[in-house]
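1. Sequence isn't available, so here's the structure alone:
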């Protein structure tokens, strides 16, 4: 596929860290993150986030129900398109099988040495056209040895976020072990709420004038 010959179908999201568009190329539709219009003062963090996503996608190449990296040249990141709807658009209410499959998908991700770190956002969980779960948006993903203590803590946080969604949409299917895990608070979560989240809110809401709205994008 000649990437420069691709045409934009429509924008999926545009913010201070780039424009994400659904594109059409000779091989069919794909998704592009373009940093061309990022303000100068944000180019370095935007590049860092896109590069982080590219490295994570390389680590999970060939895995089902996650995006496949097509290209990354330092300005544009192209990944495969997966037809479906975000969790908040098509909630898996009462669908215990969906959450069971989502947990298996998360385990596969973790075996590859990847912690997603942003699964609280319903927009990062897809319900594909055939009903399967999928995971997207790996900008904040961490890579490391799956056996490392730090990575195991991050994996547990990924799982806790999935279980929170399960509690919301399929509470009756929670197992006793899952209920206990939801009640346990890790120091990673506590540290984020004390330090990281206030900084995140200040940067996104005060400096960038952007309301994340739990992954549903900026408010109009």
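-> Arrived safely. Keep in mind the model is a prediction, meaning the values are calculated, not measured.
2. going forward, measure contacts between C-alpha atoms and count neighbours the same way
-> Noted.
3. The protein: helices as residue ranges?
-> For the chain, the helices defined by DSSP state H occupy 43-59, 96-111, 149-169, 176-183, 187-191, 197-201.
4. Leaving out chain neighbours, which residue sits closest to the most centrally placed residue in the chain?
-> Computing the C-alpha centroid of the chain and ranking residues by Cα atoms, centre = their mean puts residue 137 first, at 3.1 Å. Distances taken as Cα to Cα, 6 or more residues apart in numbering put residue 124 closest to residue 137, at 6.1 Å, once the chain neighbours are dropped.
5. take a look at this one as well, against the first:
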């Protein structure tokens, strides 16, 4: 970790009720800073818990290619390494190798006891400059490490969300087994779609300015 990084040349990526996300130079190396001190007063507790959860997840995933490296977390700012690439909705990966590598990446996460939990959002998937997959935004990840029934169910949903993206951009490469998985969401996913999803979308759009799967949010002053 970087103990006291020198931060220069910030470039704003997103600023909303949960704080600011910027590209900065950390002692001459490009990285990403999440600053929760800029969060609205009513959202600061949630912003802190989300950033702390992301820090725990990244620490447990240290050394995995395709996952940002945790550089620092002091309770106010989270610094992680920068991964060069484009978000999925821009790159629109059509190469079956991308999805094979993405499945391997998810398997590595799950072996370390981490479930991402937010892979329906295309911006959380990156296509690196060399075409390989990467994952970002671990704010609501499962980090408990326990691998019981709930863990397995959530891990399966990680995979199913990846397959939904594969269906969008590379449908011809879906296997029969993968198509079956797509058509059988987990019970909690069916319950969520039937009950809480509409309320979640309303809050996400009205409060945070998030629209569909773009995941950008509004930029506030």
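-> Perfect, I can see it now. All values reported here derive from a predicted model rather than from experimental measurement.
6. Could you get me the TM-score between them?
-> With the length set by TM-score structural alignment, normalised by the length of structure 1, the two chains reach a TM-score of 0.93; 218 aligned residues with a Cα RMSD of 1.7 Å.
7. can you pull the contacts of the residue nearest to residue 137 of structure 1?
-> Contacts of residue 124 of structure 1 were listed using Cα atoms under 8 Å, 6 or more residues apart in numbering, and they are 86, 87, 118, 135, 136, 137, 215.
8. Would you mind putting those into CSV with distance to residue 151 of structure 1 alongside?
-> Below are these laid out as CSV (distance: Cα to Cα, whole Å):
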residue, distance to residue 151 of structure 1
86, 26
87, 26
118, 14
135, 18
136, 19
137, 19
215, 24
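9. Which among these count as buried?
-> Neighbour counting with 16 or more other Cα atoms under 10 Å marks 86, 87, 118, 135, 136, 137, 215 as buried within the contacts of residue 124 of structure 1.
10. Okay, the closest residue to the third one other than its chain neighbours and residue 155 of structure 1: tell me how far apart.
-> Nearest in space to residue 118 of structure 1, with sequence neighbours left out and distances taken as Cα to Cα, 6+ apart, is residue 140 at 6.6 Å. Here the distance between residue 140 of structure 1 and residue 155 of structure 1 works out to 13 Å (Cα to Cα, to the nearest Å).
11. now do residue 33 of structure 1
-> As judged by Cα to Cα, residue 33 of structure 1 and residue 155 of structure 1 stand 26 Å apart.
12. what do you get for residue 174 of structure 1?
-> From residue 174 of structure 1 to residue 155 of structure 1 the distance is 19 Å (Cα to Cα).
13. Specify which residue of residue 140 and residue 155 of structure 1 has the higher count of neighbours.
-> The neighbour count for residue 140 of structure 1 versus residue 155, taken as other Cα atoms under 10 Å, is higher for residue 155 (23 against 16).
14. Isn't that one up against residue 108?
-> No. Applying Cα atoms under 8 Å as the test, residue 155 of structure 1 and residue 108 come out as separate, 11.1 Å apart.
15. quick check: longest strand of structure 2.
-> Scanning structure 2 for the longest strand, with DSSP state E as the assignment, gives strand 7-16.
16. quick one: contacts of it?
-> 20-27, 39, 208, 216-221.
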